[in-house]
Structures are given as C-alpha cells and as structure tokens.
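1. Below is the sequence, then the predicted model.
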Amino acid sequence: MGYKGTPRTVKIDFAQGHEHHGAEARVRRMSFGEWEAILEGDDDNAVAEFAKRLVSWNLEDDDDQPLPATPEGLRMVDTSLVTALKEAWLQSITGVHAADPLPQSSPSGGPSLVESIPMEALSPSLAS
C-alpha cells in the first residue's frame, strides 16, 4: 500500500486570546503547482484561492444567521478576519509562520571580532 498524502482539508481555529478566537473554518489543501501560482500572483490571488477552497465555517452575521461558506459569504466578513483566516490557511499548508516575531529575550550578541583585528598594511619585508 502506498502513501496517500495528508488529509484533503485543514481545520483553522484560533487559540485562546487571539482576536478571532472562536472562529473556525475547514479549507481544502492545494497542490504544489497551485501553490506556485499563488506565489507568482499577489495577495488578492491568495484570497481568491482561499475562497475557492473554503468548505465550511462557523461564522454568523449580526442577526445570528449563518454566513454561507462561499466567495460571496467571504465578502461579508471583516477584513481582519479574512486576513487571519487566509494567513492561517497558508501557514497550515506550508508550515511557515510568516508573522512570528523574534523572541524578546534574543541576545544582541557580542562585539564583532573583526573590529579587534588590526588592519594595517604589511611592511614591504612581510608582504612577500
């Protein structure tokens, strides 16, 4: 029996304390070729691809009615949530955390050793 790959969809949810905690979505993965096409495009292309692959979500409108998990439904969602969903989806299929900050405890390092090396020209007798 051969390897069939990873699950066809990914679940997106946000951790406790995240601005959009409670929002969930299920989105289809993509092939490497489809990923390359996104890289060649712009951010609007990534949002369009996300919208095409959206399977389900738990989003509701102000009247507690479910929003359809469609490109039209996506247009009714706050832009910060759309951005967060898109970025979480891309991270889940690539494993890259593009927005992760460096830890605050990161050391600044010591002085460069290059600065302590004398940079005088060699005397004519040592140059040969």
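-> Sure thing, it's come through.
2. going forward, measure contacts and count neighbours with C-alpha atoms only.
-> Noted.
3. now the closest residue in space to residue 54 that isn't next to it in sequence, what's its secondary structure?
-> Distances taken as C-alpha to C-alpha, 6 or more residues apart in numbering put residue 27 closest to residue 54, at 4.5 Å, once the chain neighbours are dropped. Three-state assignment for residue 27 (DSSP: H, G, I helix; E, B strand; the rest coil): strand.
4. Any idea how many residues pack against residue 27?
-> If you count neighbours by other C-alpha atoms under 10 Å, residue 27 ends up with 22.
5. Over to residue 49?
-> For residue 49, the neighbour count with other C-alpha under 10 Å is 19.
6. any idea which helix or strand carries the closest residue to it other than its chain neighbours?
-> Leaving aside its sequence neighbours, residue 49 sits nearest to residue 38 (C-alpha to C-alpha, 6+ apart; 7.9 Å). In this structure, residue 38 is located in helix 32-40 according to DSSP states H and E.
7. What helices and strands are in contact with that helix?
-> Applying 3 or more C-alpha pairs under 8 Å, 6 or more residues apart in numbering; DSSP states H and E, one finds that helix 32-40 contacts helix 43-53.
8. Can you give me the buried ones in the helix it packs on?
-> Neighbour counts over helix 43-53 (16 or more other C-alpha atoms under 10 Å) mark 46-47, 49-51, 53 as buried.
9. which one of the residues you listed is nearest residue 5?
-> Using C-alpha to C-alpha, residue 53 comes nearest to residue 5 of the buried residues of helix 43-53, at 17.8 Å.
10. for comparison:
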Amino acid sequence: MGFKTKVRTYLIRFDEGHEFHGAEARLRGMSLGEYLEATGQDGGDGDTGASAAITRFLEHLVSWNLETEDGQPIPTTKESVDLVDHDLVLALNNAWIDQLLGVHKADPLPESSPSGEPSPVASIPMEALSPSLAS
C-alpha cells in the first residue's frame, strides 16, 4: 500500500490588533510544479507583479468569511473578488505566501541579530588588488 498524497489546505487568520483581524480564508497549497513556476525556478519568469500573484491566489482560494457591508457573503469568484478592498486581498495573499514559505511571525530574529548592518570586516581597497584583477 502506497502513501496517498494531497496538497495541503491553509487557514489564513490575522492576529488580534491587525487591521484585518477577523477575516479568514482557506487556500490550497501548491504542488511542487506550481511552486517552481510561481518562483521562476522552472526556468520561467515566475509570478512577476501583483496581477500574476493575485491570479494565482484566486486559483487556490477555497473559501473565506468575507461579507458585504449589508451582511451578504462575498463569493470567491473573480468578479466578486474584484469588489473586495485591495489591501485586504493583498494581505491575505501575502499571509498565504508566508505560510507556504514557512515564515513564522511568532519566531522573530533574536535581539542579537545585526538586522542587515554592514559587515564588520574591512573592505579591501582597490589598490590592494593585483593589476590583472583591478582592470
């Protein structure tokens, strides 16, 4: 008997205090082929720009709890999503991508992290390079 595999489903939620706290969405994960295509690791251009990323988001959107101002559920169709706040859709998409990549906001860098500061190693002056390397 073999192992039956399936693509994972992710629940996207925002922490209390977040601008979109209360909004939830369920999205299917990506197969390896989709991931390689989205990131450009298949030799293509990947998902360049917000339009490609949102299209992929919509293709994987299973459900959400969004409603109109008068309490009507908003379907997950392209036409309905076009009416949803731009920032909310981008926040959901970015949270989904973070989950796919394994980014954990609960695990921040330690206080001792240099936060991208310049290297303490001194730069090598150009005149120190051999003449053949300097040209």
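-> Yep, it's here. Predicted model, so just to flag it, every value in this text is computed and none were measured.
11. TM-score for this pair?
-> After superposition, the two chains reach a TM-score of 0.71 (TM-score structural alignment, normalised by the length of structure 1), with 113 aligned residues with a C-alpha RMSD of 3.1 Å.
12. and residue 48 of structure 2, how many residues sit next to it?
-> By the criterion of other C-alpha under 10 Å, residue 48 of structure 2 has 11 neighbours.
13. show me what contacts it?
-> Residue 48 of structure 2 makes no contacts at all, as judged by C-alpha atoms under 8 Å, 6 or more residues apart in numbering.
14. how much space is there between it and residue 55 of structure 2?
-> For residue 48 of structure 2, the distance to residue 55 of structure 2 (C-alpha to C-alpha, to the nearest Å) stands at 11 Å.
15. for residue 32 of structure 2, same thing?
-> The gap separating residue 32 of structure 2 from residue 55 of structure 2 is 18 Å, by C-alpha to C-alpha.
16. List the contacts of the helix holding residue 38 of structure 1.
-> Helix 32-40 of structure 1 has contacts (C-alpha under 8 Å, 6+ apart) with 45-46, 49.
17. about what we covered before: please identify which of the buried residues of helix 43-53 of structure 1 is nearest to residue 65 of structure 1.
-> Of all the buried residues of helix 43-53 of structure 1, residue 65 of structure 1 sits closest to residue 51, with 19.6 Å by C-alpha to C-alpha.
18. Which residue comes closest to the aligned residue in structure 2 for that closest one once chain neighbours are left out?
-> Counting by TM-score structural alignment, residue 51 of structure 1 lines up with residue 58 in structure 2. Closest residue to residue 58 of structure 2 apart from its sequence neighbours, by C-alpha to C-alpha, 6+ apart: residue 78 at 7.1 Å.
19. Show me what the one you found aligns to in structure 1.
-> Residue pairing (TM-score structural alignment): residue 78 of structure 2 is matched to residue 71 of structure 1.
20. Just give me the longest helix of structure 1.
-> Among the segments of structure 1 that qualify as a helix by DSSP state H, the longest is helix 79-94.
21. Pull out the buried residues from it.
-> By neighbour count on 16+ other C-alpha under 10 Å, the buried set for helix 79-94 of structure 1 is 82, 84-90, 93.
22. likewise stretch 64-84 of structure 1?
-> Buried residues in stretch 64-84 of structure 1, counted by 16+ other C-alpha under 10 Å: 67-71, 74, 82, 84.
23. And those residues, which two are furthest apart?
-> Distance extremes for the buried residues of stretch 64-84 of structure 1: the farthest pair is 68 and 84 at 18.0 Å, using C-alpha to C-alpha.
24. Give me the distance between residue 22 of structure 1 and residue 96 of structure 1.
-> On the measure of C-alpha to C-alpha, residue 22 of structure 1 and residue 96 of structure 1 end up 22 Å apart.
25. Check residue 27 of structure 1 too.
-> 17 Å.
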